[in-house]
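K.L.:
pasted the sequence and its predicted model underneath.
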Amino acid sequence: MYDMLRPNQLEKKSDMEVLFFLLILAARIKGLQVEGPSSALVVQLGGAVVLPCSSQNPLPLEGLRVEWSSDSGSVVNVFQQNEIRPELQSPAFSGRANFFPDQISRGNFSIMLSNITREDAGVYRCQVYTDQDSSETTVEIKDVERLVVTGAHHAIITSVGEEVILNCSVDSHIPVHQLEEVTWTKHPDILVLLFQNNQTFLESSHKQYDGRVEFFTSEIPGGNFSLRLKDVRLEDKGEFICKVHAADLSAQTTVIIQQIGLSSLQKFILELCFISFALALGLGVPVFIFLQKEGTAE
């Protein structure tokens, strides 16, 4: 077969074989590698959290052993001999730390830790062994908080007269009816909307927001205290703070309306005013040509 190939074809074939060999060699040198999260985790007291640990490539279950342990030396959970071994768990993690059984064969060795306690804060080690190799990664639970409030990840850009939603979600094991107060304020201290003793008090809103704000009432039991702001005005630009109080706990999140532009109608009215003014000054033709060019550019 090689006799039938031209010299340049033989050279290309040889290069491909060398490249293929190098790829295999690199994969063997690299060996088994498992990965965890890039940063520490902040979790909710009484809630649940996934402790990530995975391999980019699936591993054969035969001879595979995965062991999760805490920095206190406790056994969190173990997978070996092609099965999960809950009987090896330390009492503190019994029934609370579980693998995702259908994901293990795909290289996902993460566990779900539920019913979080303050004692769960610390470093967790995921160790993976095969017949030929081993690797490990760590996951840190940095803080265990009882009350977590989250909002928007990005600033809001809107237009005058539009409607926007300011996100505020309360993630807590505390039932909503036990929350003492949820307030939305416009920086520095303008009261936008108040939820207190399981009721919404629209009459407490500052006159600037009278009739323009509301909660999603049906979603409050699920901890959604997002605010619907209607008929946006230029003075709405700035920071809105959602603050939650429960017993001796409090937490808050901030949502920023960064930019408020003119509505399409307002722009149209301004253009008409500009044209009328230009016509009054005898500049009708130049202005028409300018607007025509602007329209073409868009």
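P.N.:
Happy to help now that I have it.
K.L.:
could you use CA atoms for every contact and neighbour count after this?
P.N.:
Will do.
K.L.:
quick check: buried residues in the strand or helix carrying Lys13?
P.N.:
Using DSSP states H and E, Lys13 sits within helix 7-30. For helix 7-30, the neighbour count (16 or more other C-alpha atoms under 10 Å) marks no residue as buried.
K.L.:
what helices or strands is the helix or strand following that helix leaning on?
P.N.:
Downstream of helix 7-30, the first helix or strand assigned by DSSP H and E is strand 34-35. Contacts defined by 3 or more C-alpha pairs under 8 Å, 6 or more residues apart in numbering; DSSP states H and E place strand 34-35 against strand 54-55, strand 134-145.
K.L.:
kindly recompute the last result at 10 Å.
P.N.:
Using 3 or more C-alpha pairs under 10 Å, 6 or more residues apart in numbering; DSSP states H and E as the contact criterion, the elements in contact with strand 34-35 are strand 54-55, strand 122-129, strand 134-145.
K.L.:
pull out the buried positions in the last one.
P.N.:
By neighbour count, with 16+ other C-alpha under 10 Å as the criterion, the buried positions of strand 134-145 are Ser134, Ser135, Glu136, Thr137, Thr138, Val139, Glu140, Ile141, Asp143, Val144, Glu145.
K.L.:
nearest spatial neighbour of the first one, skipping sequence neighbours?
P.N.:
If the residues on either side of it in the chain are set aside, Ser134 comes closest to Val128, at 5.5 Å by C-alpha to C-alpha, 6 or more residues apart in numbering.
K.L.:
picking that back up, closest to Asp171 among the buried residues of strand 134-145?
P.N.:
Glu145 (10.0 Å; C-alpha to C-alpha).
K.L.:
from Val50, how far out is that closest one?
P.N.:
Separation of Glu145 from Val50 (C-alpha to C-alpha, to the nearest Å) stands at 16 Å.
K.L.:
which residues in the protein form helices?
P.N.:
7-30, 264-280, 284-297 (DSSP state H).
K.L.:
what's the neighbour count on Ala278?
P.N.:
16 (other C-alpha atoms under 10 Å).
K.L.:
could you do Phe290 as well?
P.N.:
With other C-alpha under 10 Å as criterion, Phe290 counts 12.
K.L.:
take a look at this one as well, against the first:
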Amino acid sequence: MLKLRFYYSSFLCVNYMYIMFIVIAILLVFADGFTVHGPPDPLVAPLGSSVVLPCFVDEPLPVKDLKVEWRRTDSETLVHLYQDGESRAEVQQQDYHDRAHFFTDQIQHGNFSLRLDNLTAEDEGEYTCKVYSQQDSNETVVQIKDVERLLVSGSSRSTSAYVGEDVTLNCSVDSHIKPEHIEEVSWKKTVGDEDILVLHYQNNEAFPDSSNEQYRDRVEFFTDEIPKGNFSLRLKSVRTEDKGVYMCQAFAGVLSANTTVVLEQLGFSSWHITVLFFCSVAGFGAVLLLCCLIYCRSKNTDNSRTIWNLQLSLVFFPNVCMFFAFILWGLTEGFLHETVTCSALYILRPVMLIWALSYLKYLQGMLEFKVFYHYYFC
């Protein structure tokens, strides 16, 4: 009898414990309601791209009375709201208007993730996804960290230099991306609707042979500064035609950014001043010699040697001055073929005039004969 009572008591105790376990489990389920899940790690995305902020539950929730809020954790700014079976874009904070979107067709399956477009640096921070369903609610926190940015900066002021000098065009790539991961940097000059390639850098190597002929062997990077993100350009022996707008553009994966540098106010060097001096002397000297020659002829001067010297000076002096002017211009601007052509023209011109002098005397004699014949026989 005692054994029977013992077994009966044990049976009741076990069943009581089993029932209590079931009741506690049910209470815990109802107490916890549902669990909202987010990503295990902070999100990283490129600047200007789109990023998905995960927020979901294990089992679908009834759409009736369902409300989902996305807010900035730091400021309680409303990023987006789902309520009454639809997205409520009209209540969004203005900064997120047309940028934050639900996947509305996935909400019925328990997916409350948010897509944030055109990511900016200000979007970094924590976001809270809070889900309300009937009498229960739960939330998760999503963090956007280290938005990948690529900032390219140059000089805020125009750059100027004297012709013939070397000039530096500034371009600095400010990014948490390591310089060795910057895939490409290109310097171009904008001429109307056309871009002229000045210098190209790709896969940790500069390609000077790809430069336009106008800049070949005159441009280079500061190689020691590249690991610091400095992609400034050294332009050697500046010419007058180098004046204009230059663009430095950097690429790293899907990221790209650029800056412009203006090269203007190119001053004259001592070489240019010398060229202008020779041109001025040639012009004024020719005018002065011509006036002297006309004066001597008008006075019927018998000193033919003086007239002969003036004529020779008028032939040789301006051409010799222009010959030296073009030699100096070639040394300054570096256009060899044009320098040789123009210099040869001005040095050969007096030789051709001297060679043609005998023909001029013959023509003068023919003209005098015609005048005499017309006067006496017509």
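P.N.:
Okay, I see it. Keep in mind the model is a prediction, meaning the values are calculated, not measured.
K.L.:
TM-score them against each other, please.
P.N.:
Laid over one another, the chains give 0.46 as their TM-score (TM-score structural alignment, normalised by the length of structure 1), with 169 aligned residues with a C-alpha RMSD of 4.1 Å.
K.L.:
if we can go back for a sec, tabulate the helices of structure 1 (JSON lines), appending distance to Leu191 of structure 1.
P.N.:
JSON lines is the format used below for the helices of structure 1 (distance: least, C-alpha to C-alpha, whole Å):
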{"stretch": "helix 7-30", "distance to Leu191 of structure 1": "58"}
{"stretch": "helix 264-280", "distance to Leu191 of structure 1": "29"}
{"stretch": "helix 284-297", "distance to Leu191 of structure 1": "43"}
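K.L.:
quick one, which of those is nearest to Val182 of structure 1?
P.N.:
helix 264-280 (35.1 Å).
K.L.:
which other helices and strands contact that closest one?
P.N.:
helix 284-297.
K.L.:
I figured His245 of structure 1 hits Trp184, correct?
P.N.:
No: assessed by C-alpha atoms under 10 Å, His245 of structure 1 is found out of contact with Trp184, at 11.9 Å.
K.L.:
tell me the secondary structure at the spatially closest residue to Val261 of structure 2 that is not a sequence neighbour.
P.N.:
Excluding the flanking residues, the one nearest Val261 of structure 2 by C-alpha to C-alpha, 6+ apart is Tyr246, at 5.1 Å. Put simply, Tyr246 of structure 2 is strand when judged by DSSP: H, G, I helix; E, B strand; the rest coil.
K.L.:
what sits against Tyr246 of structure 2?
P.N.:
169, 187-191, 195-198, 259-263 (C-alpha atoms under 10 Å, 6 or more residues apart in numbering).
K.L.:
recalculate using a threshold of 6 Å.
P.N.:
Lys188, Lys189, Thr260, Val261 (C-alpha atoms under 6 Å, 6 or more residues apart in numbering).
K.L.:
which among the residues you listed gets closest to Lys370 of structure 2?
P.N.:
Lys189 (64.4 Å).
K.L.:
chain neighbours aside, what residue packs nearest to that closest one?
P.N.:
Closest to Lys189 of structure 2 by C-alpha to C-alpha, 6+ apart is Tyr246, at 4.4 Å.
K.L.:
how far away is the one you found from Ser256 of structure 2?
P.N.:
On the measure of C-alpha to C-alpha, Tyr246 of structure 2 and Ser256 of structure 2 end up 17 Å apart.
K.L.:
ok, Phe277 of structure 2 next?
P.N.:
Phe277 of structure 2 is 49 Å from Ser256 of structure 2, by C-alpha to C-alpha.
K.L.:
quick one on the thing from earlier: now the residue nearest to Ser134 of structure 1: how far from Val78 of structure 1?
P.N.:
Distance of Val128 of structure 1 to Val78 of structure 1, computed by C-alpha to C-alpha: 10 Å.
K.L.:
repeat for Val123 of structure 1
P.N.:
17 Å.
K.L.:
mind checking which of the two has more residues around it?
P.N.:
Set side by side, Val123 of structure 1 and Val78 show more neighbours around Val78, with 22 against 15, by other C-alpha under 10 Å.
K.L.:
from what I can see that one touches Arg65, true?
P.N.:
No: assessed by C-alpha atoms under 6 Å, Val78 of structure 1 is found out of contact with Arg65, at 7.4 Å.
K.L.:
neighbours around Ser55 of structure 1, how many?
P.N.:
By other C-alpha under 10 Å, neighbour count at Ser55 of structure 1 equals 18.
K.L.:
right, and it touches Val34 too?
P.N.:
Yes: under the criterion of C-alpha under 6 Å, Ser55 of structure 1 makes contact with Val34 at 4.6 Å.
K.L.:
quick revisit: nearest to Leu270 of structure 1, of the buried residues of strand 134-145 of structure 1?
P.N.:
Glu145 (51.8 Å).
K.L.:
surely the closest one and Gln44 touch.
P.N.:
Yes: using C-alpha under 6 Å, Glu145 of structure 1 is in contact with Gln44, at 5.0 Å.
K.L.:
picking that back up, for the helices and strands packed on strand 34-35 of structure 1, give me JSON lines that also has distance to Ile157 of structure 1.
P.N.:
Shown next, in JSON lines, are those (distance: least, C-alpha to C-alpha, whole Å):
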{"stretch": "strand 54-55", "distance to Ile157 of structure 1": "38"}
{"stretch": "strand 122-129", "distance to Ile157 of structure 1": "40"}
{"stretch": "strand 134-145", "distance to Ile157 of structure 1": "32"}
